[in-house]
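>>> What follows is a predicted protein model with its sequence.
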Amino acid sequence: MGSGETICVTGAGGFIVSWIVKLLLEKGCYVKGTVRSSERSQHLLTLNGASDRLQLVAADILTPGTFDSIFEGCDGVFHTAAFVPGNNTIPPAQIEDTAIKGTLNVLESCAKTRPKRVVFTSSFVTMKFTPKETPESVFDETFWTDPQFARKELGDTALSPDTYFKAYVVGKTLAEEAAWEFVKTHSLDMVVMNPVMVAGPMLQTSVNATNEFPGDLFLGKTIVIPNHVTLWVGVKDVAKAHVLAYENPKAEGRYILAERAMHYFDLVVLLKKLFPQ
């Protein structure tokens, strides 16, 4: 990645992508960041280099053609904008629809403006929910979530957190499948990042859904620790992986981003050690 390149980043105010913007600016890039709310993206304006090389642009990811002019002249596109389930009232079916339509709108604009490479933020959930999974399974990038299997395995209570998570899983899976089909048809160069649960310091001022669990621990809201093992990865490593995926010409296909498996109890013990106060 050469200093002076122009990179567009969708959903620029989010947890992971804020760190991506920070790294791109540190490398001397000019960054266009699309945002839904300028109020929630003000933290980006305080980053080193932002005053000279960061432009925030309001964009509705569901509006066809909205990225045509934004992507014009961009060397690369990082598509990171996504709905993450939390406390909300969005109908689950709309979550799936938004994931697919938003991704295709971004890629349709890429097909017109022809960036050198698209780096797409997907998720490990697009691999996790499959009948192929057994206690002995070793997941790799060939695994794909089966949407029908995921719908059966995950919760069904209307507007429950489980239902939102199911919609997130299915939406991310269908969106990534649609993305691969699109770039194949339109000869676009795309690399996909599939991170597991991402944790770490936040640059933004509002707590994202991923950090709600450790946040609730600190605030004393979580009384019962889930008896569950989760895969974790640090947010700074995820941001670096995105930048490397753009920089390395040999990068291709999908990449699982994972650092360790940890039981929630062990996470609590670690957090207590790091933050005894």
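Thanks, I have the structure now.
>>> can we go C-alpha only for contacts and neighbour counts from here?
Will do.
>>> can you map out the strands along this structure?
Using DSSP state E, the strands found in the chain span residues 6-10, 30-35, 54-58, 76-79, 117-121, 190-195, 197-199, 229-234, 253-257, 260-263.
>>> Please identify which of those strands is closest to residue 147.
Checking these against residue 147 by Cα to Cα gives strand 190-195 as the closest, at 16.8 Å.
>>> And the contacts of the closest one?
Identification of contacts with strand 190-195 by Cα atoms under 8 Å, 6 or more residues apart in numbering yields 117-126, 183, 233, 238, 241-242, 245-246, 251-258.
>>> quick check: angle from it to strand 253-257?
Going by axes from the mean of the first three to the mean of the last three Cα atoms, to 10 degrees, strand 190-195 is angled at 20 degrees with respect to strand 253-257.
>>> which stretches of the stretch 101-250 of the chain form helices?
For the stretch 101-250 of the chain, the helices defined by DSSP state H, counting those that start in this stretch cover 125-128, 147-153, 161-186, 212-219, 235-247.
>>> Included below, for side-by-side comparison, is a second structure:
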Amino acid sequence: MEAEEEDEENFGSKELGPKTYCVTGATGFIGSWLVNLLLLNGYKVHATARDPAKSLKLLSSWTVTDRLRLFKADLQEEGSFDEAVKGCDGVFHVAASMTFNVDQQDNIEEYVQKNVIDPEIKGTINLLKSCLKSKSVKRVVLTSTISTLTGKDADGERRRLVDESCRTLVDQVYSLLKRLSEDAAFKFASENSIDIVSIITSTVSGPFLTSYIPSSIRVFTAPITGDSDFLRILSNVNERMGSVAVVHTNDICRAHIFLMEHENAKGRYLCCVESCGLSELVERLSRHCGANFQRCVDEKKNWMPSEVSNKKLKDLGFRFEHGIDDIINETIDACVECGFISLT
């Protein structure tokens, strides 16, 4: 009984009949788990993918039900999402461009603007236009990223507390991409009276449904695997933010649903259960694995980590179910099970 009451508190009371939600990027790390969580909680789901045929293996991982419909949709094609969002109460816009190569370009700025930023913004606006046409969509929850934030002020000094107001200096392609895309979404929504809320993801780790190892899992486990590229990303996150903020797979998806259904949700919400310095994170990973990974850490002495705040989300009433030790345990267990990590 207590569990049922907690679910109602976090997801909001349901009207007669199950609500219908569209999830873009349904085959990704967060998207696939969100689809499954929605189905488990009785919702109808319209899941979109550029190639649904490639989703059949993933489909077998989702809860078996007739409340799920798959749609083929491409963010770059205007009107592509019209059918997917038709009749939906809300849309979770999880899909995003995650990989791109600018290393070999002669004019990097022009290339990034034309081939990365413009398509990302266009895709988001295309989706919002479909939401407008639907007449049924009441809210859009946009999945953003902590890359849009920074732990340093305009003078380069470290902040002790990082929250939603600490917008990043656009000095990296991915940060620039996500910030401009989010800004464009809020501007279009404001001009067209669309209710939009964004959830700022920290480093998401834990169990996963995808057949591949998600990038954030590779970053989180880099001290264990010794992958120099992902270890460098983890170190850069620690340097930029002042700490590494984390959240469990299930909690990030619960937070998406919570923000969709809470009538008072407005603006941007940072979602992390806890943050700690890189050296502390590596120490915790070492304890779980029974090995010393401290050689991977290049952190200044007397480092005082910044706190990444979840106050705004918690003040709205959201409660996290998984702490950092849960995240470490379940991430490593999932990686061992699929053969990505060996502890022997």
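Received it, and whenever you're ready, just let me know what you need. Given the structure is predicted, the values throughout are model-derived calculations rather than measurements.
>>> Would you mind giving me the PyMOL syntax to select the buried ones in the contacts of strand 190-195 of the first structure?
To isolate the buried ones among those in PyMOL, judged by 16 or more other Cα atoms under 10 Å, type:
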select buried, resi 117+118+119+120+121+122+123+124+125+126+183+233+238+241+242+245+246+254+255+256+257+258
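>>> Pull the number of nearby residues for the counterpart of residue 34 of the second structure in the first structure.
Alignment note: residue 34 of the second structure maps to residue 20 in the first structure; criterion TM-score structural alignment. Counted by other Cα atoms under 10 Å, the residues lying close to residue 20 of the first structure total 25.
>>> go on, residue 240 of the second structure?
18.
>>> so is it in a helix, a strand, or just coil?
Here residue 240 of the second structure is helix, with the state taken from DSSP: H, G, I helix; E, B strand; the rest coil.
>>> gap between it and residue 29 of the second structure?
24 Å (Cα to Cα, to the nearest Å).
>>> Also residue 117 of the second structure?
Distance from residue 117 of the second structure to residue 29 of the second structure, by Cα to Cα: 22 Å.
>>> Am I right that the match of residue 34 of the second structure is in contact with residue 243?
Yes - using Cα atoms under 8 Å, residue 20 of the first structure is in contact with residue 243, at 7.2 Å.
>>> list residues touching both of these two?
Contacts common to residue 20 of the first structure and residue 243, judged by Cα under 8 Å, 6+ apart, are absent.
>>> Just list the residues touching the residue most central in space within the first structure, thanks.
Taking Cα atoms, centre = their mean as the criterion, residue 121 is the residue nearest the geometric centre of the first structure, at 4.5 Å. Residue 121 of the first structure is in contact with 78-80, 192-194, counting by Cα under 8 Å, 6+ apart.
>>> counterpart of it in the second structure?
Superposed on the second structure with TM-score structural alignment, residue 121 of the first structure falls opposite residue 143.
>>> and its match, how far is that from residue 332 of the second structure?
Distance of residue 143 of the second structure to residue 332 of the second structure, computed by Cα to Cα: 25 Å.
>>> Then residue 267 of the second structure?
Taking Cα to Cα as the measure, residue 267 of the second structure falls 34 Å from residue 332 of the second structure.
>>> swap in residue 311 of the second structure?
The value you get for residue 311 of the second structure to residue 332 of the second structure, if Cα to Cα is used, is 28 Å.
>>> When these two are compared, which one has more neighbours?
Between residue 311 of the second structure and residue 332, counting by other Cα under 10 Å, residue 332 is the more crowded of the two (25 against 16).
>>> Helix, strand, or coil at the more buried one?
Applying three-state DSSP: residue 332 of the second structure is helix.
>>> Aligned counterpart of it in the first structure, please.
For residue 332 of the second structure, the aligned position in the first structure is a gap, per TM-score structural alignment.
>>> go on, residue 56 of the second structure?
Using TM-score structural alignment as the criterion, residue 56 of the second structure maps onto residue 42 of the first structure.
>>> who touches that match in this structure?
Residues counted as contacts of residue 42 of the first structure (Cα under 8 Å, 6+ apart): none.
>>> any idea how far it is from residue 138 of the first structure?
From residue 42 of the first structure to residue 138 of the first structure the distance is 41 Å (Cα to Cα).
>>> ok, now residue 212 of the first structure?
29 Å.
>>> for residue 252 of the first structure, same thing?
Look at residue 252 of the first structure and residue 138 of the first structure: by Cα to Cα, they are 21 Å apart.
>>> do the same with residue 196 of the first structure
Distance of residue 196 of the first structure to residue 138 of the first structure, computed by Cα to Cα: 14 Å.
>>> ditto for residue 15 of the first structure
Using Cα to Cα, residue 15 of the first structure is found at 28 Å from residue 138 of the first structure.
>>> Check residue 265 of the first structure too.
23 Å.
>>> Next: residue 205 of the first structure.
37 Å.
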